[in-house]
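**Q** need a 3D model of the sequence below.
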Amino acid sequence: MPTLTRPARALLGSAAAATLLLTGACANSNSAAQGAAGSAPASAGAVEPTGDIPEITGSTLVLRVDYTGGFVTPAMLATRLPMISVYADGRVITEGPTTKQYPGPALPNLQVQHLEAADVNVLVERARSAGVQNGVDLGQPGVADAQTTRFTLLTEQGVQTVEAYALAEASGGNSGLSAGQVRDRDLLSDLITALSDLQTTLGPGRVKEAVDYQPAEIAGVAMPWQQAEGDPAQTETPWPGPALPGKPLGEGLEMGCVSADAQAAKDVLAAAQNATAITPWTSAGKKYTVQLRPLLPDEHSCDDLMKRA
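**A** Okay, here's the model as predicted:
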C-alpha cells in the first residue's frame, strides 16, 4: 500500500480557503491499480492541525457518506455499504450497478476509481462548503423508521461528522424543521448529488475508469440457513473462512460475524464467485446463510462494521 510521505502535518490548509491539502505524494506508487495520487503544491499561510488527526496513509479515510438506522434487518445494518468513500491516495469506492436477478450474487459489486490529489481537495472543499462539521443542528423531522445519512470529513481541525435523519424524506414547510435547517439539509442533498456524478462535478477525464474493488479482508454475517418457500435449489458449499457463526451481533439475535484476511480472505472470495446470496454455507456440520461484506481500506474487523451500523 503506498503511503503519503508526511504524517498528520500533510493535512494543511490555506488560511483563506481552509482547503485540505494532501501535500505528501504517494511515495512508492508501484501499481496503477492502486491509484496513488500525485503531489499537490503546499499553500502559503498553512495552519497547524488543532484536532485529533491520525497519521495519514493511503488508506486514511478523507470523505464518506454512509447510512445508519432505518427499518432494516440487523444483518443489513451490519453489512450496509457506504454511498461513497474517498481515501487519501485518491481511491474512491462506491457500489456499482446491481442485478435484478434472484437470487443475486454472494458479493456486492464494489467499484474503485482514482482521483488526483487536487481533485480530492475539490471534494473536500465541496463537503466543507456544504456544512460538514461537528455540532450542526439539522433537526429531527417527524418521520418514522427513516435512515440517517452520515457525512464524515477529515480536515486540518480533525474528523468532522454531521448526521441528517430522514434527509431524503423530510423537506419543506411540513417537516417540522426551521428554515435554516431546511437550507442546511438542502446543501447536504446537493453534496450527495455532486458525489453521485464525479465526472460532472470534477470535469471530463478527471476520474479514472472504474475497476472491481479487490478487498484484502472480508467479513461475513451468518445466521441459520432456512429454505424459503419458492426459492430455487441451492448447492451446499463448505465455508472456507473462520468457523461460523462467529462473534454474536447482539443479545437475542441468532447471528454472528466473522472476518477473514490473508489467505482465508482469498479462499472466501474464490468460493463466493460460485455462490449466491442464499447459498447454504456449511461449517462444523451446520448450514448458514452468510451475508458477505468486503471490508474497505479503513475497516479491518466486524467491530468496525458494528461501530458504523
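**Q** C-alpha only now, for contacts and for neighbours.
**A** Noted.
**Q** can you show me the helices along the stretch 151-300 of the chain?
**A** For the stretch 151-300 of the chain, the helices defined by DSSP state H, counting those that start in this stretch occupy 179-196, 198-202, 262-272.
**Q** mind checking which of these is nearest C302?
**A** Across those, C302 has its closest neighbour in helix 262-272 (13.7 Å, CA to CA).
**Q** and the contacts of the closest one?
**A** Contacts with helix 262-272, where a contact means CA atoms under 8 Å, 6 or more residues apart in numbering, come from A106, L107, A216, E217, I218, W239, P240, G241, P242, A260.
**Q** check which residues of that helix are buried.
**A** For helix 262-272, a neighbour-count test (16 or more other CA atoms under 10 Å) marks A264, A265, K266, V268, L269, A271, A272 as buried.
**Q** I have a second one here; can you model it like the first so I can compare?
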Amino acid sequence: MTTTSTVRAAALLGCALVLAACAQEGADAGSPSSSSAPLPSGLVLQVAYTGGFTSPEELATRLPLVSVYGDGRVLTQGPQIEIWPSPALPNVQVQRVDEATVRDLVGRAVEAGVAEDGDLGEPPVADAPTTRFTLTTDEGTTVREVYALAETPDDTLTAEQAEARARLRDLQDELTGLTAGPAEPYVPQTVAAVVAPHRGGDPELPQPDVAWPGPALPGTPIGPGISCVSATGQQAADVLATAASANALTPWTTPDGARWSVTFRPVLPHESGCADLGG
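**A** Now for the predicted structure:
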C-alpha cells in the first residue's frame, strides 16, 4: 500500500538530490542553500513492523526497528540479554549522526522506492508482519507498507515486484545496521505501560510483588484484555527506576490489592503516549 503517486516520488527524488547537492562543497552559487530546504525537526525516516501473529501486548508495545530524526538522533533496539524472565524494560539505544548523513539517508530511502506506489505483490504467507516505511521531507510524509517482506518466496512474484521488494529490503538492512559511533541508552521523557490482570505467573519462577509507582492502573482500554497508562515527568522517572530491577513476570500491585502484569514501552521523541501505540 502507499499514500503517494509516481509523480510525487519523482518530486521527492528531485528534492533529495537537491539536498545532497547542497551538502557538497563547491556547490554552484545559484544552487539552493541547505536552509532553503530544512530538515524536518521531528521524525524523518522510520522502519517498523505492524500486524502479524502475536499477542495483543506485543502488538501494542512493539518498538520500531529504526527511527531517524532531523536533529541527527537514530533510535534502534539494542541487544537484549538472553535470560528468562527477561528484563522489564526494553533496550533502546540512541546514536547521533550529522546533517549530511540524515540527508543521505533520506535520498537513499527515496531511491529505494519508499515514495513509490507500484504493486509489491500479495505473497501467500500467513500471519507475517507488514514492514512499514515512513519518510518525511519538506514535501510531506509518505508511508509504504510491504507485507511479508522477509518471508516472501521469490517464485510468487513478478520480476518487477521482486526487484522493488529487494530495494526495500536492502534499505531496511542498511538502516538497521547503521553504525554511527558510540550508542547510549535512550531515556524517555514519557513511558507507556500496557496493563493486563496478573494471571499468577509461573509457579516454578515465583516473583516478589512490586508496588506500582506510576499513574492509576489499569488505565484506558486499547485492545482485547489490555489497557494503557502513560507516565511523564517525575512519575516516568519513578517508573523507570523501579522497573529497572523488575522483569517480565513481576506482579505489580496497587493499593486496592489488585495485581497486574505490565509491559513497558518507552515513548519515542515524536510520540505522546498510549494513543501512538499499536500496529
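**Q** rewinding a little: turn the helices of the stretch 151-300 of the first structure into a markdown table, including distance to D298 of the first structure.
**A** Converted to a markdown table, the helices of the stretch 151-300 of the first structure look like this (distance: least, CA to CA, whole Å):
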| stretch | distance to D298 of the first structure |
| --- | --- |
| helix 179-196 | 20 |
| helix 198-202 | 22 |
| helix 262-272 | 16 |
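**Q** which residues in the stretch 51-200 of the first structure form strands?
**A** Applying DSSP state E, counting those that start in this stretch to the stretch 51-200 of the first structure gives strands spanning 61-69, 84-87, 91-95, 110-114, 147-155, 158-165.
**Q** those strands into CSV, with extra columns for distance to G230 of the first structure?
**A** Shown next, in CSV, are the strands of the stretch 51-200 of the first structure (distance: least, CA to CA, whole Å):
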stretch, distance to G230 of the first structure
strand 61-69, 30
strand 84-87, 35
strand 91-95, 28
strand 110-114, 29
strand 147-155, 30
strand 158-165, 36
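**Q** and L21 of the first structure, which of those strands is closest to it?
**A** Among the strands of the stretch 51-200 of the first structure, strand 147-155 comes nearest to L21 of the first structure, with 9.1 Å by CA to CA.
**Q** and that closest one, which stretch of the second structure?
**A** The aligned range for strand 147-155 of the first structure in the second structure is 129-137, by TM-score structural alignment.
**Q** in the matching stretch, what counts as buried?
**A** For stretch 129-137 of the second structure, the neighbour count (16+ other CA under 10 Å) marks P129, T130, T131, R132, F133, T134, L135, T136, T137 as buried.
**Q** between those, which is nearest L19 of the second structure?
**A** Distances from L19 of the second structure to those, taken by CA to CA, are shortest for T137, at 10.3 Å.
**Q** measure that closest one to Y49 of the second structure for me?
**A** The gap separating T137 of the second structure from Y49 of the second structure is 21 Å, by CA to CA, to the nearest Å.
**Q** with T136 of the second structure instead?
**A** Distance, T136 of the second structure to Y49 of the second structure, using CA to CA: 18 Å.
**Q** got it, and V97 of the second structure?
**A** Plainly put, V97 of the second structure is 24 Å away from Y49 of the second structure if you go by CA to CA.
**Q** so between these two, which is more surrounded?
**A** In this view V97 of the second structure and Y49 are compared by other CA atoms under 10 Å, and Y49 has more residues nearby, 21 against 17.
**Q** was I right about that one contacting V66?
**A** No - with contact defined as CA atoms under 8 Å, Y49 of the second structure does not reach V66; the gap is 10.3 Å.
**Q** what's the closest non-adjacent residue to the residue most central in space within the second structure?
**A** For the second structure, the residue sitting closest to the mean C-alpha position, by CA atoms, centre = their mean, is P64 at 1.8 Å. Closest residue to P64 of the second structure apart from its sequence neighbours, by CA to CA, 6 or more residues apart in numbering: A48 at 4.2 Å.
**Q** in the first structure, what residues pair with stretch 108-115 of the second structure?
**A** Aligning stretch 108-115 of the second structure against the first structure (TM-score structural alignment) gives residues 126-133.
**Q** Y288 of the first structure maps to what in the second structure?
**A** For Y288 of the first structure, the aligned position in the second structure is W260, judged by TM-score structural alignment.
**Q** residue contacts, its match?
**A** When the contact criterion is CA under 8 Å, 6+ apart, the partners of W260 of the second structure are V195, A196, P197, H198, P218, P251, W252, T253.
**Q** alignment lookup: G181 of the second structure to the first structure.
**A** By TM-score structural alignment, G181 of the second structure lines up with K208.
**Q** I misspoke; the intended subject was A60 of the second structure.
**A** Under TM-score structural alignment, A60 of the second structure pairs with A78 in the first structure.
**Q** neighbours around that match, how many?
**A** The number of residues packed near A78 of the first structure is 24, by other CA under 10 Å.
**Q** and it, how far from Q291 of the first structure?
**A** Counting by CA to CA, the gap from A78 of the first structure to Q291 of the first structure is 9 Å.
**Q** anything in contact with each of those two?
**A** V221.
**Q** quick one: which of the contacts of helix 262-272 of the first structure sit in strands?
**A** E217, I218, A260 (DSSP state E).
**Q** the first one touches R293, doesn't it?
**A** The one in question is E217 of the first structure. No - contact criterion CA under 8 Å: E217 of the first structure and R293 do not qualify, at 9.2 Å.
**Q** which one of the buried residues of helix 262-272 of the first structure is nearest to N134 of the first structure?
**A** Distances from N134 of the first structure to these, taken by CA to CA, are shortest for A265, at 36.0 Å.
**Q** which one in the second structure is aligned with that closest one?
**A** A265 of the first structure maps onto A236 in the second structure, by TM-score structural alignment.
**Q** gap between its match and V229 of the second structure?
**A** The value you get for A236 of the second structure to V229 of the second structure, if CA to CA is used, is 11 Å.
**Q** counterpart of L249 of the first structure over in the second structure?
**A** Using TM-score structural alignment, the partner of L249 of the first structure in the second structure is I222.
**Q** what separation is there between T200 of the first structure and E125 of the first structure?
**A** In terms of CA to CA, T200 of the first structure sits 16 Å off from E125 of the first structure.
**Q** how about T149 of the first structure?
**A** Relative to E125 of the first structure, T149 of the first structure is positioned 19 Å away (CA to CA).
**Q** next one: A265 of the first structure
**A** Applying CA to CA to A265 of the first structure and E125 of the first structure gives a distance of 36 Å.
**Q** touching stretch 231-240 of the first structure from outside, list them.
**A** A264, D267, V268, A271, A275, I278, T279, P280, W281, T282, S283.
**Q** if we go to 10 Å?
**A** 102-103, 227, 260, 263-272, 274-276, 278-285, 287-288, 290 (CA atoms under 10 Å, 6 or more residues apart in numbering).
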